[in-house]
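Asks: Quick one, what's the 3D model for this:
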Amino acid sequence: MKHVVIIGNGIAGVTAARHIRKLSDYDITIISAESDYFWSRTALMYVYMGHMKLKHTQPYENWFWEKNRINLLNDYVKTIDHASKKVVLDKSEAMSYDVLIIATGAKPNKFGWPGQDLEGVSGMVSQQDLAYIEKYTKNINRGVIVGGGLIGVELAEMLASRNIPVSFLVREEEFWDNVLPQQEASMISRHIREHHIDLRLRTELKEILADENGRVKAVITGDGKEIPCQFVGLTAGVSPNIEMVKNSGIETKRGVLVDEFMETNIPGIYAIGDCAERRTPAPGRAPVEQVWYTGRMMGETVAKTICGEKTEYLPGHWFNSAKFFDIEYQTYGRVWNKLKENEAEFYWEHASGKIAMHFVYDQTSKKFLGVNTFGIRLRHEVFDRWLKQEADIFTVLSGLREANFDPEFFKRYEEEIVNAFNAAHPGKEVVLKGKKSIIEKIFG
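Replies: I've put the predicted structure just below:
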């Protein structure tokens, strides 16, 4: 019987295992040195903040794996010997495979900063990182976070939840402005500071200093300032975790190179999730996409191919979601940090400075291209439909009530948004469709 070995028990690897089991009777083994069981990586911060326990982050009961005949092995893969179809393990004997799936995820970036390996310095992508952060943030006076982005703001919220003062070093002009347009980046920068975070823009890390015991005592910034601290979080992005693949004959670049079926240059070896890099990305998509839902989709897709239904990975239109303290963020389609040629925009921000929508569309055809939303939940299926139908901006704006996902008694802003668009674009008035919510009827 065919034996499928999966390296990595994150969302990509586990999804592949689940769907291979649905489609076949193959033997399946998942190898992971990180944890015995699959857990939700996006829940890390909530464990630290006391909202849940680590066991609550496991989507499946422990009996799930035996019942579904998915073998779990807690070990580390040292190398891959594709000529003999074996993986060489750290603690166990080498394991043979017929099909191999590499789903090893990503690791925090380190850029050779002096002191980056001192005690009290950590990234935040694994259970081991969580345990390390828990240990090294007890009774400290200050933490420093290096690098803006989603993991950085999560770590800032974690430390702030324990009343630990935080200095946040971000080299950009505004927070995450290499991804967000200037309007949103400025709004989120303000919001971070409102939560008493010492956000230092246009500031880079130069060096991490040690005390007499080899533990962090301070950082030196690029402009020569010293910030005393006892913990440093390195959140300057992540890179595909591909150490075990190097020198194996499997081609790599930034990640493990794969074709449209997620197969490497070696037949029968696939790569999915954060470690995979498309040789030819789908239109409008990046070669490496380190997002939860893309890992899940890759796992489903590769399972079909392995089980005899060769299926191309087609991720569709880009979307993502995140949270900046108490501001929820969603994006559908593409809203680049700077407008591209022939793109037009409409940006609306509520007077509170915490709720906003940013629409981008084609200047000539008026075709809707993407939206960023802050503080307003949107329905994925509605925006996905508009993108597939190549709807124009007028259709999107007139249908905002349908697209709103907030519960009935939440404040609604569609009328204010459409009125602002009409005022800024005289000539073709957008008429808002649908009925007012109860809260709109009561409070106008």
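
Asks: going forward, measure contacts between C-alpha atoms and count neighbours the same way
Replies: Fine.

Asks: I'd guessed Leu118 sits against Gly214; true?
Replies: Yes. Contact status for Leu118 versus Gly214: in contact at 6.3 Å, counting by CA atoms under 8 Å.

Asks: Which of those two has more residues huddled nearby?
Replies: Counted by other CA atoms under 10 Å, Leu118 and Gly214 do not tie: Leu118 has more neighbours, with 19 against 13.

Asks: So Tyr46 lies in a strand, does it not?
Replies: No. Counting by DSSP: H, G, I helix; E, B strand; the rest coil, Tyr46 falls outside a strand, being helix.

Asks: Let me know the helix or strand that the closest residue to it other than its chain neighbours is in.
Replies: Of all residues not flanking Tyr46 in the chain, Met52 sits nearest, at 6.1 Å (CA to CA, 6 or more residues apart in numbering). Using DSSP states H and E, Met52 is not contained in any helix or strand.

Asks: I'd like to know how many residues surround Met52.
Replies: Residues near Met52, counting by other CA under 10 Å: 14.

Asks: any idea how far Ala43 is from it?
Replies: 8 Å (CA to CA, to the nearest Å).

Asks: what's the answer for Ala17, then?
Replies: Separation of Ala17 from Ala43 (CA to CA): 22 Å.

Asks: this one as well, want them side by side:
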Amino acid sequence: MIHQPTKNCNNSKSIVIIGNGVAGITCARNIRKSCNAPITVISAETDHHFSRTALMYIYMGHMRYEDTKPYEDSFWKKNRINLLNRFVTHIDSAKKQISFSNGEYLNYEILVLALGSKPNKFGWPGQDLKGVQGLYSYQDLQLIEENTKQVKHAVVVGGGLIGVEMVEMLKSRNISVTFLVREKNFWNIVLPAEEAKIIENHINEHHVDLRLDTELREIISDENGRVKAILTSKGDVINCEFVGLTVGVSPNIDFVKGSKINTDRGILVDEHFETNIKDIYAIGDCAQFINPINGRRPIEQVWYTGRMHGETLAHALAKCEKIAYNPGHWFNSAKFFDIEYQTYGDVPSKLPENLSSFYWEHARGQICLRIVFEKSSQKFVGLNVLGIRMRHVILDKWLTEERSIEYVIENLSLANFDPEFCEKHEKEIRITFNNNQFNITKGI
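Replies: Modelled structure (predicted):
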């Protein structure tokens, strides 16, 4: 669809966006909806935008790469968004010029940095051996295809969401896996102990060698420069032909550090995504807020926040009308093998003194609900759920309205988003809460 510009449209300045992930592409699309400015999107990863969260399903054979592209290849030309496959090496903000690895350069009037992330490495001996890698980019997917041919045993290091995804990927090809997690409970910087235990049990049920409270010390090479084993912090040597490094990601800003753009862990921005350099903005995984908003983290590397970054900045660039980024209440979702996980609002892994929580778990495990609330006011402040699908719009509304925990319990069925004929648990949850209400609300 071709969009006509609005009256006060900033349609004379050329806009260059580096990065074709969700943040950069959302920004480009939303600019085009109301502005005729020349737009160029640059990426050295792929010619076209694709869904990064679907990489694991390509490897597992559930999808093809073509299936992960939300828009037809012809969409970009029809909407006058120029796509350029280049690797950017330098930004000259004084000349308003970016340089490419092939010696070419491109001038810009407005520059948007949507550079994404890169897998972390922490200087382990052997971390650059053949058969050792992370998983973030399309190139990483191609590499893991090559690196896992004829592999019988793999080690995955790092107990976050990417780690679980990689374990599931490898298991889908009948590769046995040892999973190293340095914390004493799985993902315990995010999950309370009960939820962590459910996920630990579920991982073990899938015949994964889960080793908690264990760190990587060294990756050992064979005579050909390929991994043949690893050494753990407990002195164990584990033979393997592949090592997946999934210990989080960090902003992909190495080439920016040589410019005049201010950086810390990420590219420093204000609430309007403006950097310290006029007409240069940063969004998505690479952006770091100087003053984090509403108590949120300064860097939030989540799909939906990247999308919101793109929408917010596009409004300002297309309509010449600044609006401050306001992400609203925190939420996230993930999948641990067969268990779906959702979180809304504030659910600390360890409760501070002013908060309490009600926790319910199904007798067979794998399904649970935790509601966090303020002790003094009984105000609902957050929810974790495993194995039950919930409606985001309802829970977000209750958080905004500052509903009480009693209200949430009584109306929980309104938030249920499970398909028809699924087992319902609201009655049991309500009975459990009512039977223990005095102790729960007093935080005992």
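
Asks: Need the TM-score between these chains.
Replies: Here the superposed chains carry a TM-score of 0.95, computed using TM-score structural alignment, normalised by the length of the first structure; 429 aligned residues with a CA RMSD of 1.1 Å.

Asks: which residue in the first structure lines up with Ala334 of the second structure?
Replies: Ala334 of the second structure maps onto Ala322 in the first structure, with residues paired by TM-score structural alignment.

Asks: what residues are up against the spatially closest residue to that match that is not a sequence neighbour?
Replies: Leaving aside its chain neighbours, Ala322 of the first structure sits nearest to Tyr329 (5.2 Å; criterion: CA to CA, 6+ apart). Tyr329 of the first structure is in contact with Ser321, Ala322, Lys323, Asn372, Thr373, Phe374, Gly375, Ile376, counting by CA atoms under 8 Å, 6 or more residues apart in numbering.

Asks: what do we get in the second structure for the fourth one?
Replies: Using TM-score structural alignment, the equivalent of Asn372 of the first structure in the second structure is Asn384.

Asks: Contacts only, for the aligned residue in the second structure for Phe359 of the first structure.
Replies: Taking TM-score structural alignment for the superposition, Phe359 of the first structure sits opposite Ile371 in the second structure. Applying CA under 8 Å, 6+ apart, we find Ile371 of the second structure in contact with Ser357, Phe358, Tyr359, Phe380, Val381, Gly382, Leu383, Asn384, Ile405.

Asks: same thing but at 10 Å, please
Replies: By CA atoms under 10 Å, 6 or more residues apart in numbering, Ile371 of the second structure lies in contact with 344-347, 356-360, 380-385, 405, 408-409.

Asks: in the lengthiest helix in the second structure, what's buried?
Replies: Ranked by number of residues, the top helix in the second structure under DSSP state H is helix 303-319. Going by neighbour count (16 or more other CA atoms under 10 Å), the buried part of helix 303-319 of the second structure is 303-319.

Asks: now stretch 35-45 of the first structure
Replies: Buried, per 16+ other CA under 10 Å, within stretch 35-45 of the first structure: Ser35, Tyr37, Phe38, Trp39, Arg41, Ala43, Leu44, Met45.

Asks: Distance to His3 of the first structure added to those residues, as a markdown table?
Replies: Below are the buried residues of stretch 35-45 of the first structure laid out as a markdown table (distance: CA to CA, whole Å):
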| residue | distance to His3 of the first structure |
| --- | --- |
| Ser35 | 22 |
| Tyr37 | 20 |
| Phe38 | 20 |
| Trp39 | 24 |
| Arg41 | 27 |
| Ala43 | 32 |
| Leu44 | 32 |
| Met45 | 36 |
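
Asks: ok, of the residues you listed, which one's closest to Ser161 of the first structure?
Replies: Among these, Met45 lies closest to Ser161 of the first structure (CA to CA), at 10.2 Å.

Asks: these two touch, right, that closest one and Gly152?
Replies: No. Counting by CA atoms under 10 Å, Met45 of the first structure sits too far from Gly152 to count as a contact (11.1 Å).

Asks: Give me the common contacts of those two.
Replies: Joint contacts of Met45 of the first structure and Gly152 (CA under 10 Å, 6+ apart) are Met124, Met158.

Asks: quick one: the strands in the stretch 151-300 of the second structure?
Replies: Ranges of strands in the stretch 151-300 of the second structure, per DSSP state E, counting those that start in this stretch, are 153-157, 176-181, 209-212, 216-221, 227-232, 237-239, 242-245, 249-251, 267-269, 280-282, 287-289.

Asks: Leaving out sequence neighbours, find the closest residue to Met297 of the first structure.
Replies: Per CA to CA, 6+ apart, closest to Met297 of the first structure is Pro315, 7.1 Å.

Asks: SS state for that neighbour?
Replies: Taking three-state DSSP, the label given to Pro315 of the first structure is coil.

Asks: now swap in Val372 of the second structure and tell me
Replies: strand.

Asks: Just give me the neighbour total for it.
Replies: Quick note: Val372 of the second structure (other CA under 10 Å) scores 23 neighbours.

Asks: and what of Asn252 of the second structure?
Replies: Asn252 of the second structure: 19 neighbours (other CA under 10 Å).
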